[in-house]
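Participant: quick one, what's the 3D model for this:
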Amino acid sequence: MKFDMGRAWSDAVAMLTANKDLVLIMGAVFLFLPSLMLAVIAPGTELEQAAQNPDAMQAAFAAYMAENWPVMLVYGLASTIGTLAILALLGRSQRPTVGEAIGIGAKAVLPYLAASLILGFLIGIAAVLVGVAAATAGVAVGVILGFVVVILAILLMIRMVLIAPVMAIEDKLNPIAAIKRSWSLVKGNTRYVFAFMVLLIIALIVVSMVLGIIFSLISAMAGSGEVALWIDGILSSLMGAVFSLLFLAIYAAIHRQLAGPSTETISETFD
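Facilitator: Prediction:
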């Protein structure tokens, strides 16, 4: 089946429209509020100040994580569970209740993190091999191999883009099985899915730049201090939550198109 970008976009919009009330509630609880909590409790001002110096940035990041790891842990778990729950809500033919969707997300969070670690490990091994090749064969070879690894990593991430939908929608909680399933679903459509994601990211970058200018003006009017921190946190968290919901609907729509009708839908057709 050839991937249809227009159909994926239409399906994503239809999913969000059909489930808007529940999606907005879950997006607020699991995406907006954790992001706002992180922005207010652990704003990361030191990281912004050290961004221009790689050495200072590394030290600042280590200090930031050492001080704020409990907040980061809560944020990561909440947003991951929410992501999987929203995918279940959007993608399952028999729509679960909010409680059931949250249960699905909680059950899938550890397998999803395990699959992410496996992919990160594979990319890390490739980067180490490139470093060894650069040290033994020369910088030029290392640069070429590094470029190849980046391309392969991008292709790998495109092939793996459906891991979360596979776990949340199909209930495949074995990390290896979910990786294989995502690989097989995207196979043959990698370039189309890649092009679609690139176009979507470019569009969202343009929108975020425009909104960023508007938000900066609003924050500047608030001055500095606690009020400005809250305003900046609310605006940035709101934009992040909206973009995340859009991406989740896109992932669910891609899965629906490439996976075809679920077994529940087929059985309903013949009942």
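Participant: make it CA atoms for all contacts and neighbour counts henceforth
Facilitator: Noted.
Participant: can you give me the strands for the stretch 151-271 of the chain?
Facilitator: Using DSSP state E, counting those that start in this stretch, no strands are assigned anywhere in the stretch 151-271 of the chain.
Participant: need the residues that contact stretch 60-76.
Facilitator: Around stretch 60-76, the neighbours that count as contacts under Cα atoms under 8 Å, 6 or more residues apart in numbering are Pro34, Ser35, Met37, Leu38, Ile41, Ala42, Gly44, Glu46, Leu47, Ala50.
Participant: now rank the residues you listed by neighbours and give me the top one.
Facilitator: Ser35 (25 neighbours; other Cα atoms under 10 Å).
Participant: leaving out sequence neighbours, find the closest residue to that one.
Facilitator: Setting aside the residues directly before and after it, Ser35 is nearest to Ser237 in space (Cα to Cα, 6 or more residues apart in numbering), at 5.5 Å.
Participant: which residues touch that neighbour?
Facilitator: Ser237 neighbours (Cα under 8 Å, 6+ apart): Leu31, Phe32, Leu33, Ser35, Leu36, Ala39.
Participant: in TSV: those, plus secondary structure and distance to Ala56.
Facilitator: Conversion of these to TSV gives the following (DSSP: H, G, I helix; E, B strand; the rest coil; distance: Cα to Cα, whole Å):
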residue	secondary structure	distance to Ala56
Leu31	helix	30
Phe32	helix	30
Leu33	helix	30
Ser35	helix	25
Leu36	helix	26
Ala39	helix	21
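Participant: please generate a structure for the following sequence too, so the two can be compared:
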Amino acid sequence: MKLNYMQCWNGAMAIFRDHKEAILAIAGVFVFLPTLLMAQFVGQPAIDGGEDLNAVAAAYSAHFSQNAVAIILSNLLISFGGFVIFMTVARSHSGTVADDLSKGLRLFVIFLLANILTGLATFAGFMLLIIPGVYIACRLVLVPIIIADQGERNPLESLKTSWYMTKGNGFSILLFILIIAIVGAITVSVAQMIVGVIVGIATSGEGWALIDNLVSALGSTALQLLFTLIIASIYDQLSQNNSQVGDVFS
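Facilitator: Okay, here's the model as predicted:
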């Protein structure tokens, strides 16, 4: 059964409405705050755009070496926050945010291992060509919500389940996510530009780094939440499709 884009979008919005208080609380603490702190106090490597590839790689390597602890910790917090949101919106969810955090901690290592396996599979696809890598990533996009909803403790099984559930919909998922990514990125960029112009006028062209970083962190958090909701909605739709097929042949 083919993915229904409108059903997925409406499903994502419905999921947000049903769980918005918990979603916003978790995202605020574990996604927005680390993103803002990293932007404000760590920042990005100093690159002016004129460097060659080796110089860019060296700059990023030096930046990571100097800020390794902060970068690793922030990424772990952001990943944990995203995973707990999957726990919150999963169909099997029952309990409070504290329950979701506790369950998320118990399954977080499984989630990380599954992400590593997904990354290796995607990298293998990219070694062939770009399209196979992106296709594999889309076929494995349901891994986090499968672990969250089904409590799967075998990382490899979660990859197999995602691969099975997305059969026949790999390119449909790719196109849908691509549309969301492009529209979302444009929206965030326009918002940042408007705020930048306003702040520039208010400060006589000097700007205000905190406001820029605040808007950037909000945009990044909003995009991550959107993709999380979309993935959860895709999972719900494909789960219903699979169950309907099972009913027919049972």
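Participant: TM value for the aligned chains?
Facilitator: Overlay of the two chains. TM-score (TM-score structural alignment, normalised by the length of the second structure): 0.88; 242 aligned residues with a Cα RMSD of 2.4 Å.
Participant: quick revisit: let's have the contacts of Ser237 of the first structure in a markdown table, adding distance to Ala253 of the first structure.
Facilitator: Formatted as a markdown table, the contacts of Ser237 of the first structure follow (distance: Cα to Cα, whole Å):
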| residue | distance to Ala253 of the first structure |
| --- | --- |
| Leu31 | 20 |
| Phe32 | 22 |
| Leu33 | 25 |
| Ser35 | 25 |
| Leu36 | 28 |
| Ala39 | 30 |
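Participant: nearest to Ile201 of the first structure, of those?
Facilitator: The nearest member of the contacts of Ser237 of the first structure to Ile201 of the first structure, counting by Cα to Cα, is Leu31 at 19.0 Å.
Participant: touching, the closest one and Ile81? I think so.
Facilitator: No. Taking contacts as Cα atoms under 8 Å, Leu31 of the first structure lies outside contact range of Ile81: 9.7 Å.
Participant: kindly state which residue of the second structure is aligned to Met57 of the first structure.
Facilitator: Aligned by TM-score structural alignment, Met57 of the first structure pairs with Val56 of the second structure.
Participant: let me see the ranges of the helices in the second structure.
Facilitator: For the second structure, applying DSSP state H gives helices covering 5-27, 33-41, 53-66, 68-89, 97-128, 130-139, 143-150, 155-165, 170-202, 209-249.
Participant: just these: most buried one?
Facilitator: Greatest average neighbour count among the helices of the second structure goes to helix 143-150 (a mean of 24), per mean count of other Cα atoms under 10 Å.
Participant: that helix maps to which residues in the first structure?
Facilitator: Against the first structure, the aligned range for helix 143-150 of the second structure is residues 163-170 (TM-score structural alignment).
Participant: show me what Trp163 of the second structure lines up with in the first structure.
Facilitator: In the first structure, Trp163 of the second structure lines up with Trp183, judged by TM-score structural alignment.
Participant: how about its match, what does it touch?
Facilitator: With the criterion set at Cα under 8 Å, 6+ apart, Trp183 of the first structure makes contact with Arg159, Met160.
Participant: could you redo the last one with a cut-off of 10 Å?
Facilitator: By Cα atoms under 10 Å, 6 or more residues apart in numbering, the residues touching Trp183 of the first structure are Leu156, Met157, Ile158, Arg159, Met160, Val161, Leu162, Ile163, Ala177, Thr190.
Participant: returning to what we had before: which residue is the nearest non-sequential neighbour of the match of Met57 of the first structure?
Facilitator: When the adjacent residues along the chain are set aside, Val56 of the second structure lies closest to Ile47, with 7.1 Å between them (Cα to Cα, 6+ apart).
Participant: need the contact list for the one you found.
Facilitator: Ala55, Val56, Ala59, Tyr60.
Participant: could you dump those to JSON lines with distance to Ile234 of the second structure?
Facilitator: JSON lines is the format used below for the contacts of Ile47 of the second structure (distance: Cα to Cα, whole Å):
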{"residue": "Ala55", "distance to Ile234 of the second structure": "41"}
{"residue": "Val56", "distance to Ile234 of the second structure": "37"}
{"residue": "Ala59", "distance to Ile234 of the second structure": "38"}
{"residue": "Tyr60", "distance to Ile234 of the second structure": "35"}
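Participant: distance check, Met221 of the first structure against Leu238 of the first structure.
Facilitator: Distance, Met221 of the first structure to Leu238 of the first structure, using Cα to Cα, to the nearest Å: 19 Å.
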